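Colleague: mind looking at a prediction? Sequence and model below.
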Amino acid sequence: MKNRKIVPHPYLKERLLAEGMEALKGKRYKEAYTYFVQLEQLQWHDDDVQMALVVCLFEMGQIEEAKERCEQLLERGSGDWAVYISMLVHLQQYDEVVAVIHNIQRKGIDCTPFLPLLQFSEKMIRSQYEQQAKQYEIIFESEQWSKQLRILHQLHSPIVLRIVPIFARYLCDETKHPIVKTTMLHILKKEQVTEPITVKKFAQTMTVVPAELDEQKQNDWIEQVLDIVEQKWAKQNPTMYEWGKQIWLRYMFVMYPFLPTESVQQWANALYTYIEQCETGQTISTSPLVSKLYKQKNYGSLLKVYDCMV
């Protein structure tokens, strides 16, 4: 028997559309959904049908799929901004609500109907930030160093600017962790914070403007010491050189934003001594600089946590 193409009833699409719309009006969303899906399968490419599917999915609780379909319609110049914004509110994506309304304002679309949702979303964003700030304040007052690092690596720009006072208190507290402090300073610099902040580390105090921190000075110091170390070890013992390099990079990271006060040669010599003592199993500090390098080993576990996050 030859395969024959099955031709649908000439009025099938019209019937499915009528029954789907009737079910939609009656708020029988699952039933309406089945009709509209059948129309979609029959290649009925109609924006009204697609919008009806969006409404059905939304009412059935399948919000993410409804949102994706609505976005596709809006990209084609169809769709319904009111429905889309309502879905964003339902998903508690308040930042996106604000961004979308501002975007359609720029397009010259009348946003008067959306202003209550804009005000509501802005209020919810402020409330969320306030709640987050309270939670962060508790955590940064504790000694949960690993948790503090994880939070810092997850922060977004808007919340950073709201918790600068928390950072400032942390940075001027000598008892707080130096690695967390370094991470905070990098974040504040990235966000171009111009508020003067006092930093205390290892009995040293400095007031900095994060936006103006010159990281090149530290990089120059790192390179100058490594250039000397490289001349001795890079060829004859590459493994020793890489080890020394990692020790020096970590030490300077922990010390940031403070720079060494001794000479480059003194630190290169200290690094030689430290590596050789570690290799031979000696633990006797022969100089204050070597002692400082030994102390950075205390931060090894937290440095590993940091390395896993970057």
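Modeller: Structure's in. What do you need? Numbers count the residues shown, from 1 in each chain.

Colleague: please make it C-alpha for all contacts and neighbour counts, starting now.
Modeller: OK.

Colleague: got the buried residues for the host helix or strand of residue 84?
Modeller: In the assignment (DSSP states H and E), residue 84 maps to helix 81-90. Across helix 81-90, burial judged by 16 or more other Cα atoms under 10 Å covers 81, 83-89.

Colleague: now do the strands in this protein.
Modeller: For the chain, the strands defined by DSSP state E cover 197-201, 204-208.

Colleague: check which helices and strands the last one sits against.
Modeller: For strand 204-208, the helices and strands in contact under the criterion 3 or more Cα pairs under 8 Å, 6 or more residues apart in numbering; DSSP states H and E are strand 197-201.

Colleague: buried deepest among the strands of the chain, which one?
Modeller: Among those, the stretch with the highest mean neighbour count (mean count of other Cα atoms under 10 Å) is strand 197-201, at a mean of 21.

Colleague: for the longest helix anywhere in the chain, name the packing helices and strands.
Modeller: Scanning the chain for the helix with the most residues, using DSSP state H, yields helix 115-141. When contacts are defined as 3+ Cα pairs under 8 Å, 6+ apart, helix 115-141 packs onto helix 94-106, helix 145-154, helix 157-162, helix 164-171.

Colleague: can you check what angle separates that helix from helix 94-106?
Modeller: With axes from the mean of the first three to the mean of the last three Cα atoms, to 10 degrees defining the directions, helix 115-141 sits at 140 degrees from helix 94-106.

Colleague: need the helices and strands packed on helix 115-141 in CSV (columns: distance to residue 275 and mean neighbour count).
Modeller: Formatted as CSV, those follow (distance: least, Cα to Cα, whole Å; neighbours: other Cα atoms under 10 Å):
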stretch, distance to residue 275, mean neighbour count
helix 94-106, 51, 16
helix 145-154, 28, 15
helix 157-162, 39, 14
helix 164-171, 31, 18
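
Colleague: check it against this one:
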Amino acid sequence: MTENKADVVMFPKWKSSLEQKGRTALQAKKYKEALEHFEQLISFEAANSEVMTGKLICLMELGRYEEAETICRELMKEDEGNYFQYLHIYLTVLFQTSQYQELLDLLDEVFESEEIPQEVRKQFWQLYDITKKLKEDESSAEYIEDIDEFIASLDSKDAKKQWRCLSKLKKQDIHPYINELVPFLKKDYIQPVIKTAMLQWMQEQKVERNVEVTKLGETKVVNPSKLDDILSHPSSRQILNLLDPVEQDNPTLYEFIQQLLFRYMYVRFPVMPTDEETPSLAKAFFELGTSYLQLDHYPFPLENYGSQKEVDLWKQQIEYYEANYFSVLDES
């Protein structure tokens, strides 16, 4: 027959002795030794908040932050009487492990929902201010690193890496680097998809200046802040308007064509089709859509769309641009 330690009575003198040994070792910064004493007390279910706090301090000093974090979360739920004590330790763990955003989010929640003692609130606000500054500095350093990586990738002609970099940067302020980035919009070796992504970044950041963009052998001067979204551009709207009957009759086909159109226009943007080109382009999108969805006998709703030769040429271009689009986004 075996006995659980929890079933064994720990005599008061033994308990006091272990507590004293743990405190003494902790004060002497003998964290492993102190932890052993605290663990003994815990194993006999003879641990109070002082013992648990001692254990948490030892874990942090020994670099065992994940354990300390987990135990803190459990204690914050189980020991309401010492909630703020454990919360303070938990915040310290987050701070020391540079989990700045998690710390800020938690304190935002605490300030909003908890009745915090005044002295504790003051300490938490001080920690909040310090953490916020560190987070801003960290974000600034990361941004500089990310933008440097992106500019280097533009020179290396690695389109997939450029796309990954842009995905991280698109919420950041582009203005400090705009003069370095604008010349790449004219470089022939930069993929059209990347140029569009850069333009959209400028558009979202409301860049108020003219920039030159070279695509499809044509150079256009545009002001990013005044550009339409891709499917809101008059050329896109005109093609979709021509296909309105399809939307009414077959929404699935219409949605598929709309996706094809978006990717095609994404590659071209801001060099868009003319009004004269849109009817034959609409027919090309329709034929590709019905072919992909195996709706070959579905009738095209327009009579005037130019020659079939024009339509076939547009279909080739659409498929070429489709491949171009996915060649950049494909992560495999």
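Modeller: Nice, thanks for sending it over. None of these values were measured; they are calculated from a predicted model.

Colleague: list the TM-score for the superposed pair.
Modeller: TM-score of the superposed chains, computed with TM-score structural alignment, normalised by the length of the first structure, equals 0.68; 297 aligned residues with a Cα RMSD of 4.9 Å.

Colleague: spatially central residue in the second structure, please.
Modeller: residue 168 (6.9 Å; Cα atoms, centre = their mean).

Colleague: can you find the partner of it in the first structure?
Modeller: Matched by TM-score structural alignment, residue 168 of the second structure corresponds to residue 154 in the first structure.

Colleague: any figure for the gap between its match and residue 160 of the first structure?
Modeller: According to Cα to Cα, to the nearest Å, residue 154 of the first structure and residue 160 of the first structure sit 10 Å apart.

Colleague: same list (the strands of the first structure) but as CSV, adding distance to residue 13 of the first structure.
Modeller: Below are these laid out as CSV (distance: least, Cα to Cα, whole Å):
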stretch, distance to residue 13 of the first structure
strand 197-201, 69
strand 204-208, 70
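
Colleague: quick one, which of these is nearest to residue 230 of the first structure?
Modeller: Proximity to residue 230 of the first structure (Cα to Cα) singles out strand 197-201 among the strands of the first structure, at 29.2 Å.

Colleague: what angle do helix 164-171 and the closest one make with each other?
Modeller: Using the same axes, to 10 degrees: strand 197-201 of the first structure against helix 164-171 is 30 degrees.

Colleague: show residues contacting strand 197-201 of the first structure.
Modeller: Contacts of strand 197-201 of the first structure with the rest of the structure, by Cα atoms under 8 Å, 6 or more residues apart in numbering, involve 168, 171-174, 178, 205-210, 255.

Colleague: and stretch 61-77 of the first structure, by the same measure?
Modeller: With Cα under 8 Å, 6+ apart as the test, stretch 61-77 of the first structure has contacts from 47, 50-51, 53-55, 57-58, 79-81, 84, 87-88, 91.

Colleague: related to what we said a few turns ago, in CSV: the helices and strands packed on helix 115-141 of the first structure, plus distance to residue 244 of the first structure.
Modeller: Supplementary listing: these in CSV, determined by distance: least, Cα to Cα, whole Å:
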stretch, distance to residue 244 of the first structure
helix 94-106, 46
helix 145-154, 25
helix 157-162, 35
helix 164-171, 29
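
Colleague: so which of the ones you listed is nearest residue 285 of the first structure?
Modeller: Taking these one by one with Cα to Cα, helix 145-154 is closest: 27.9 Å.

Colleague: which other helices and strands contact the closest one?
Modeller: Here helix 145-154 of the first structure touches helix 115-141, helix 178-190, helix 300-309, going by 3+ Cα pairs under 8 Å, 6+ apart.

Colleague: closest one of the contacts of stretch 61-77 of the first structure to residue 26 of the first structure?
Modeller: residue 55 (12.9 Å).

Colleague: centre of the chain to stretch 43-60 of the second structure, how far?
Modeller: Centre-to-centre, stretch 43-60 of the second structure and its host chain are 38 Å apart (Cα atoms, centre = their mean, to the nearest Å).

Colleague: buried ones in that stretch, by neighbour count?
Modeller: Neighbour-count burial for stretch 43-60 of the second structure flags 44, 46-47, 51-60 (criterion: 16+ other Cα under 10 Å).

Colleague: helices - which of those land there?
Modeller: Counting by DSSP H, the buried residues of stretch 43-60 of the second structure place 51-60 in helices.

Colleague: which one of those is nearest to residue 316 of the second structure?
Modeller: Distances from residue 316 of the second structure to those, taken as Cα to Cα, are shortest for residue 60 (62.9 Å).

Colleague: who's in contact with the alignment partner in the second structure of residue 137 of the first structure?
Modeller: Taking TM-score structural alignment, the alignment pairs residue 137 of the first structure with residue 151 from the second structure. Residue 151 of the second structure makes contact with residue 181, according to Cα under 8 Å, 6+ apart.

Colleague: 10 Å instead?
Modeller: By Cα atoms under 10 Å, 6 or more residues apart in numbering, the contact set of residue 151 of the second structure is 162, 165, 177, 180-181, 184.

Colleague: try residue 107 of the first structure
Modeller: Residues near residue 107 of the first structure by Cα under 10 Å, 6+ apart: residue 101.

Colleague: now residue 28 of the second structure
Modeller: Counting by Cα under 10 Å, 6+ apart, residue 28 of the second structure touches 22, 34.
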